[in-house]
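Trainee: Attaching a predicted model along with its sequence, questions to come.
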Amino acid sequence: MSSPVAGRSATVKDAEMAVEQRRVDSAYARLAEMRAEAQEMIKEGYRQALAGTKGSLVDRDAMVYQAALRAQALDAADDGLVFGRLDLAGGETRYIGRIGVRTREQEPMVIDWRAPAAEAFYRATPEDRRGVVRRRVLHTRGRTVVDLEDDLLDPSAADSLTIVGDGAFLASLARTREGTMRDIVATIQREQDEVIRAPADGTVLVRGAPGTGKTAVALHRVAYLLFRHRRRFGSRGVLVVGPNRRFTSYIARVLPSLGEDSAVLRSLGDLVPGVSATVHDPPELARIKGSQAMAAVLRRAVADHPPGAPDELRVVHAGVVVRLDRKTLDRLRTRLHRRSAGGVNAARRRVAETLLEELWRRYVEVGGPDHDPGAQMQGELALWEGLLAESGLEALDGRRSTVRTRTGREAFEANVRQQRAFTDFLSAWWPIRTPLEVLRSLGDRDRMRRAAGRDLPRPDADRLAAAWAEALSGERPVLGYQDIALLDEIDALLGPPPRPSRASSAEEDPYAAGARAVLTGEELAEGDEEAGLREVTSVIERLERARRVDDETEEDARPEYGHIVVDEAQDLSPMQWRMLGRRGRQATWTIVTDPAQSAWEDLEEARAAMEAAISGPSSRRRRGRARPRYEYELTTNYRNTTEIAEVSARVLELALPGARPARAVRGSGVRPVIRLVPEEAMHAAAREAVRTLLEQVEGTIGVLVPLPDGERWTARDHAALAAGLPERVQVLDVLEAKGLEFDAAVICAPETVADQSPRGLRILYVAVSRATQRLTVLTADPAWERLLT
C-alpha cells in the first residue's frame, strides 16, 4: 500500500499534468491552424500565376517555395511539440518547444528552443538563475503529457508554485533508446548548451569521452546555426559526416525532429558520388592508405603512362614519315603534367596541340618543308612581297592569308588531325580516365612501385598492390573506407573532362573519329535533319574553328558547404581530412573528437592534416585572416551508469595510462556481468545472454564481436549469431558500433579485440562504453575476467 504522502504527491502531479495537457492541446490546436494557413498560402501562390505576367510567375514560385518550407517545418514539429516551461521571477511563463507557435494576435504560445528567449532553459543554474524560479521538463508520448519533472532554482520566490519531482535531467537519461537516436533538446546541460550556441564565425572543437553527448550537441548546433543564420548556411549547405552508414542512419531522425532537414548526412564511405565503401580495411592496410604520403603516390600514379599506352607515334605527311619515340613521348608527358593545373582530363586538348607542335618540329628537322607542295608557293609569295614593298604596295596581304591557311604548318596539322594513326594514338596515350581506373591500375606491382617512389617503403607498396589486385579486379569492386578518400584525391588530380565540342554532330566535327570526339572523348549526337537550320560554313572555317584549343572544363561538380560537422574526428586519416577539406574551403567547422579513442598512432600527422583542412585556402592564411577557434570539453558521462563506467575506465587505463575518464552521474545498482566461457562456446553464451537481456530491458541490445579475421569471426559467423533474434537486437563488429548506443550490450571476446591491432585496446574501450543500462562481457581469458570484475 502506498503511503499518504506518496498518494498526495501522485494527486498533485496528476493535477499539474492536467494543467500542462491543456496548454499542450492549445498549442497543437494552433499548430493545426498554422498548417491550414500554410496550405492556403500554397494555393494562393498558384493563384498568383493566373495574372498571366512574368512577374506573377516569380511571385508564385517564391510564395509556394516559402509556404512549402513552412508546412514542412510544421509537420516535423508534430512529435513532442512542447517539452519545457520556464517560470520567471517577474511572473512571466514561457513554454519551450521544437518550433515557435504564436496566437492569431502574434502572442507567443511556444518559444523555439533555438531562440535567445529559450537560452535560460539550458543555461540557468542555482548559482546563475538568469531570472528563472522553476524549470519544468514535460515528457510527452505523441500529444499526451505522460510525466513532468521540476527543477527549483530560486526557493525564495517559489511560494505560489507547485514543485513536482526532481532530477529531470537524470530521469530522461534512463529512458530506453529506440533504433534511431532521439534529440535531447529538452535535457541539454549548460556545458553542452555553450557549445551549441558558440559563435558561428570559426571552428568549434569539442572534446569528450564516450557518453558525454558530443554527437547530440553537434547536431543541435547544426539546427541552431540554421535557425539563427538561415541565409548564410541555408544557401551554402551544411554537411554532417559520420564514421559509417549505420551511424548516419542512427542519427538521421535528429535534425528533422528539431525542425531541420536541409543538412546533408554522409558517412566517410559515401562522400564520393558513384562509389561506396562496403568494408573496413585491416588496421595496417588502413594506416598505409590513409597516410599523407599517399598524396604524392597518387600524383605519380596519375602522371604515369596509362595501361596500354603506345610507345611510338607515327604519321605521314607529303610522303615524309614522322616519328616520336618513347623517350620523346615521356618528356612531353612530364611537361604536360606540370602544366595541367586545371586537371589531367581537362588538358586533353592541350595534349593534341603539344603533339602536333612536336610532330611539326620533327617534320622540319627531317627536311619535310623541302617536299612540302606549299613551300614553293610560300617562297614565290615572299619574293613578290619584297618587290611590292619596295614600291610601297601591300596588295598581296589578303592573298597571303588565304594561302597560309592551306599551306605550311596549317596544312600539315589539318592532314595529321584526320589520320587514324593520330586519333587512335591520342585516345590510347592520353585517355579520359576515371579515378577507379587509376586506382585499379595500381594493382600492378611494378606500376605501384613506380608510383610509390621514395614515399612508401617497398613492402607497403607491394601490400597495396596485392590488396587492390584482389579487391578491384571484378566487375563490382570491393572498396574500403580509406579507398573512398583516395578516389576523391585522384578525382581532384584528374579533374572533369573538357566541355563537349561545339560541333553539333560527328559528321561536322573534324576532331571526330566515328561518333566520338578525338580530343574530348565524349559521344557525339547523330545529325538530326529536323533539328532546325544550321549555320552554313566552309571546310576551312570548320578546320579553323576546330584548331582553336583551350582547357575549358565543366564546372567542378564536387559540392562545397558553408558548415561541416565531423563526428568521431579522431579516427580520420590525413587523406580523409584532405577529402573533407575540398568540400569546405571556405566553411566553418564543428569537430567532435575523443583523443583517447584515436585510431592513429601518429596523431601529429592526422592533426596536421586536420589543421590544413579547416584553415581554408593558403592565400587567406597569408593575408592573416585565420578563422577563430573555440574549444570546449565535455566532462560528464550521461550515457553510462556508474557501474558500467567503472568497467570502461579499467580498459581505458590499459589503453591510455593516465587518461581521465568522464564523470558518470547516475547509478543503477546493477553490476555488469563478467562471464568466463570456453572459446568454442562463445556464440552459444552470447545468444543466452541476449535472451536474458530481452527480459530485462525494453530497448535495443547490441552484440559486439571482434573484427572479421577469417577464422572464428567471419561474416558467416555474425549471420549465424544474429539468426532468429528480434529486430531490436543488432550483431555488429566493434568498429560498426562506433558512435552508437544501446540499452544493453554484450561484448564477446575482449581479449581477441585487444589483440587484433595495435589500437585494439582503444577499440575495446569504445565498445564497453556503448551500453546505457546493462553490460555483459563474455571472455575466454581468466586474466580479462579478473581485470573487468
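Mentor: Structure's in. What do you need?

Trainee: Please count neighbours and contacts with C-alpha atoms only from this point.
Mentor: OK.

Trainee: correct me, but residue 145 touches residue 84?
Mentor: No - counting by C-alpha atoms under 8 Å, residue 145 does not reach residue 84; the two are 11.3 Å apart.

Trainee: tell me, what's touching those two both at once?
Mentor: Taking C-alpha atoms under 8 Å, 6 or more residues apart in numbering as the contact rule, residue 145 and residue 84 both touch residue 138.

Trainee: the more surrounded of the two?
Mentor: residue 84 (27 against 21; other C-alpha atoms under 10 Å).

Trainee: Doesn't that one belong to a strand?
Mentor: Yes - with DSSP: H, G, I helix; E, B strand; the rest coil as the criterion, residue 84 is located in a strand.

Trainee: Quickly note the distance from it to residue 122.
Mentor: To residue 122, residue 84 is 10 Å away according to C-alpha to C-alpha, to the nearest Å.

Trainee: Next one for the comparison:
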Amino acid sequence: MPAYAPDPAPLDRERAHLAASRAALRVMRQDAEALDIRDVAANWVNAAALEAAKELRVKELADLTHTPLFFGRLDYLPTAQEGQSFHIGRRHVHDAHGDPMVVDWRAPVSQPFYRASRKDPQHIGLRRRFGYTGGILTAYEDEHLDDPAEQSGTSRLLQEEIERPRVGPMRDIVATIQPEQDEIVRSGLGGTVCVQGGPGTGKTAVGLHRVAYLLYAHRERLARTGTLVIGPNRSFLHYIEQVLPALGELEVKQATVADLVAHVEIRGADEAPAAVLKGDARMAEVLRRAVRSHVTLPAEPLMVVRGSRRWRIPAYELEELVTELLARDMRYGAARDALPQRIAHAVLVRMEQSGEAPDDRVQDAVARNPAVKAVVKAVWPAVDPAKLVLRLLSDPEFLAARAEGVLSAEEQRTILWQKPARSVRAAKWSAADAVLIDEAADLIQRTHSLGHVVLDEAQDLSPMQYRAVGRRCTTGSATVLGDLAQGTTPWATESWREALSHLGKPEAVVEELTAGFRVPREVIAYASRLLPHMSPGLAAVSSVRDAPGSLEIRALPAPAGPAGAVDATGAAGTAELDAAVLAACVESLRREGSIGLIAADSRIPALSAALAAAGLPHLDPGAETTAESRLTLVPASLAKGLEYDHVVLDEPSLVVAGEPDERTGLRRLYVALTRAVSGLVVVHRDPLPQQLART
C-alpha cells in the first residue's frame, strides 16, 4: 500500500515549496504586468495585438486560491533526468533563475505521473500525491516504484479526490487521470478520436483535458486555426466552462450545434417523423440538387465591346465553360466567381489571335464588363441558402424534382410545411431546418475549418448535424465523446462508425472507457439493468467505487381504487409524493456536496412550487456557479452530462412515459439514474418500470 503522510517533516518541506511556488508565480505575474510594449510595435495593429497577448498572459498567471499549484511529485532515478525531482501541477512556475518549481502536467517529463507502475516504473523511484483541504496542503502519499517489497494498492488520496464533494461547476480531473484516460488525452493532433464511455467513466473530462494538452503541444498551430468545444445545451456548457480556465486555457470557445447553424430565428418545432427525415443524410443530396438546379445553360452568344472592337463568344463555347465548372463539382459560389474569369479568358484568347497583347488587368476588366456580368447573373444566379430551403419545404413540385429517387412521395409530404411561409423572416423555422440551411450555405460557400473540435454527447446528433460539425473541422481533427446507451433523440446514432462517416472522419480511432470512477458500484449496477432492454450488446460500466448504502428506493403506497379507474385521490397522492421528494432533498442537504432533484419535465412546475412553498431555494441547471443554493431542480431532458453528489429521482415511470417510445424513455431514465456521485434516492408512487426488476 502507498504510505499515507508518514512523517510531518516532509509535509513541512512541501508546504514551504508550495509557499515559495506561489511567491514565484506572483513574481511571474508582476513581470508580465510590468512589460513595457509602447515602443515595440511598428503600427497600432501590432500594438493592439501585443497588448491583448500581454493581458491574456497576465490572466493565465492568476493564482487561484482554492486550486493547488501542484498535486504530485516525481523523483527520477539517478539513471534518468539526472535524478531530479519535479513537482507536477496545472501550470508551469519557475524561479528567478528560470529553474522549474512546478512542471506543467502536460510536459513530457510529467507523463510518468499518470502511467508509471511497478511493472513499468519509467525510471521513477518515487511518486508522491498530495492532499489538500480548502487549498491548504494537509497530506501526502508515497509510492516507491523501485521497491518490489512495497505492496501495491489503491491510493487513498486518489480515492478521496475522486469522491470530493461537487459544489458548483464541473472541475478538472488533472490530479486523478488514469493511464487509459491519459493515452487518449495525449494522442496526437493529426487524428480524430472517438471515445465511447458509460456514465462516470470521465469521457467529458478526458475530452476537455485533451484540448488543454493539444493547446500545450501545438499552441502556435491551434492559435492560428482555433479550437471549439461543442456541447448539447447551454446548461451543459455552463457546467463545464471552468475546467479549461483552471488549466490555464482561457481562449477556447464553446457552443452548441444550434449556435453553429444560427442562420435564422428558431420559432417552430417539428414532429418527430419530420425531424428524423430532415436530419437524414439523404437531405444533403436533395439540397445539392436544389442548389445546382439554379444553373441554366446559355442559349445566346455573348458580345463584349472593348473600345472600337467587338468580341463574340458563341453560345456553344459558353455552354462548354458552364458544363466544365459543373463537372468540377466546386462550391456554387466559387464556381460563380470563376465563371466571369473563364469568359474573360476566352475573350483574351481572341484578342491574342488578332495580334493584341492583353495582360491580366485587361482580363479583370473584361470579367467586370456589364455584358459578362449579365450573362453570369442569368446563367449562374446568386442563391440565398435560407430562401432555397424555404422554397424546398414550401413548393411540392420543386421538392419532388430535387428529391426524385432519394425521398419517397410519402417522405416528401412528411417534410413539407402544411402552411408555407411567404418570406424567410415570416417562416417558423425549426432546429432541423436551420441545419438544412447550414448545409445549403456550405454548398454555396465553404465553411471555415478549425484546427480541433471537441464534440460531447455526440450520440444524440442526427446525420445532418454531424455534417454541420464536420464542416467546422474538415482540415482539422476532432475528439468525439458519447455513450450509445444514452442516446435519447429519435435520430440518435446506433453506430459510431456510421456517425464518424457522416462527420467526415471515417478513419477515426474508437476508444472505449469501461472503468467508472464517478458513479458508485451499487448505483451503476442498478441502472445497468436497463441496458439489455435499450442497448443490447453494450458493455456495462464496471465501477471502481464501492459505496454501501449509496442506493435507496423509497416506494409510497399505491393510490386506492380499482385498476384502470381514475384516481379520485390524485391530488392527495401527488401532494404525498411531493412531500416525500422534499423530505429526501432535506435529508440530502444535511450532507456535504451538491444535490440534484431530477424529475420528468412535466413534473418540474409542481416541484418548483413545492420547493418554494417549503422555503427550499433551488437553482436551474447550469446555474451551479452561484452560491445561492446547493440544490438544483433538473428536468430529465437536461440531466445528461451533469453530476451531483446526491441525487433524488422523482417518479421514474413518468421519466419513461415522457418520451415518444419506451426505448427512448428507458435511455432517459438510465441517464437520470447515473448522475449521482455519492448517493441516489429514488422516490416513487407508481410502479417502477419492469425492466428495473432483478434478473
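Mentor: Yep, that arrived. All of these numbers come straight from a predicted model, not from anything done at the bench.

Trainee: where does the TM-score land?
Mentor: The TM-score (TM-score structural alignment, normalised by the length of the second structure) is 0.75; 607 aligned residues with a C-alpha RMSD of 4.5 Å.

Trainee: which residues do residue 84 and residue 122 of the first structure both contact?
Mentor: In contact with both residue 84 of the first structure and residue 122: no residue, using C-alpha under 8 Å, 6+ apart.

Trainee: what about the longest helix in the first structure?
Mentor: helix 4-48 (DSSP state H).

Trainee: how far is it from where the chain is centred?
Mentor: 38 Å (C-alpha atoms, centre = their mean, to the nearest Å).

Trainee: same thing with stretch 34-51 of the first structure?
Mentor: 36 Å.

Trainee: now swap in stretch 723-733 of the first structure and tell me
Mentor: That offset, for stretch 723-733 of the first structure, works out to 28 Å (C-alpha atoms, centre = their mean).

Trainee: which strands and helices sit next to the longest helix of the first structure?
Mentor: Secondary-structure packing of helix 4-48 of the first structure (3 or more C-alpha pairs under 8 Å, 6 or more residues apart in numbering; DSSP states H and E): helix 54-76, strand 101-102, strand 144-152.

Trainee: isn't residue 412 of the second structure right next to residue 400, touching?
Mentor: Yes - the criterion here is C-alpha under 8 Å, and residue 412 of the second structure meets it with residue 400 at 7.2 Å.

Trainee: need the helices for the stretch 151-300 of the first structure, in chain order.
Mentor: Ranges of helices within the stretch 151-300 of the first structure are 168-173, 190-196, 214-228, 230-236, 245-250, 254-257, 283-290, 293-303, based on DSSP state H, counting those that start in this stretch.

Trainee: Figure out which of those is closest to residue 101 of the first structure.
Mentor: The closest of the helices of the stretch 151-300 of the first structure to residue 101 of the first structure is helix 214-228. By C-alpha to C-alpha, the value is 14.8 Å.

Trainee: By how much does the closest one deviate from the second structure on average?
Mentor: On superposition with the second structure, the mean distance recorded for helix 214-228 of the first structure (mean C-alpha distance after the TM-score superposition for the first structure) is 0.9 Å.

Trainee: so that helix aligns onto which residues of the second structure?
Mentor: Helix 214-228 of the first structure lines up with residues 203-217 of the second structure when matched by TM-score structural alignment.

Trainee: Also stretch 575-586 of the first structure?
Mentor: By TM-score structural alignment, stretch 575-586 of the first structure lines up with residues 464-475 in the second structure.

Trainee: Tell me the buried residues in that stretch?
Mentor: 464, 465, 466, 467, 468, 469, 470, 471, 472, 473, 474 (16 or more other C-alpha atoms under 10 Å).

Trainee: any chance of these in TSV, with distance to residue 103 of the second structure and secondary structure too?
Mentor: Shown next, in TSV, are these (distance: C-alpha to C-alpha, whole Å; DSSP: H, G, I helix; E, B strand; the rest coil):
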residue	distance to residue 103 of the second structure	secondary structure
464	43	helix
465	40	helix
466	38	helix
467	39	helix
468	39	helix
469	35	helix
470	35	helix
471	37	helix
472	33	helix
473	31	helix
474	34	coil
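
Trainee: Nice, that's everything, thank you.
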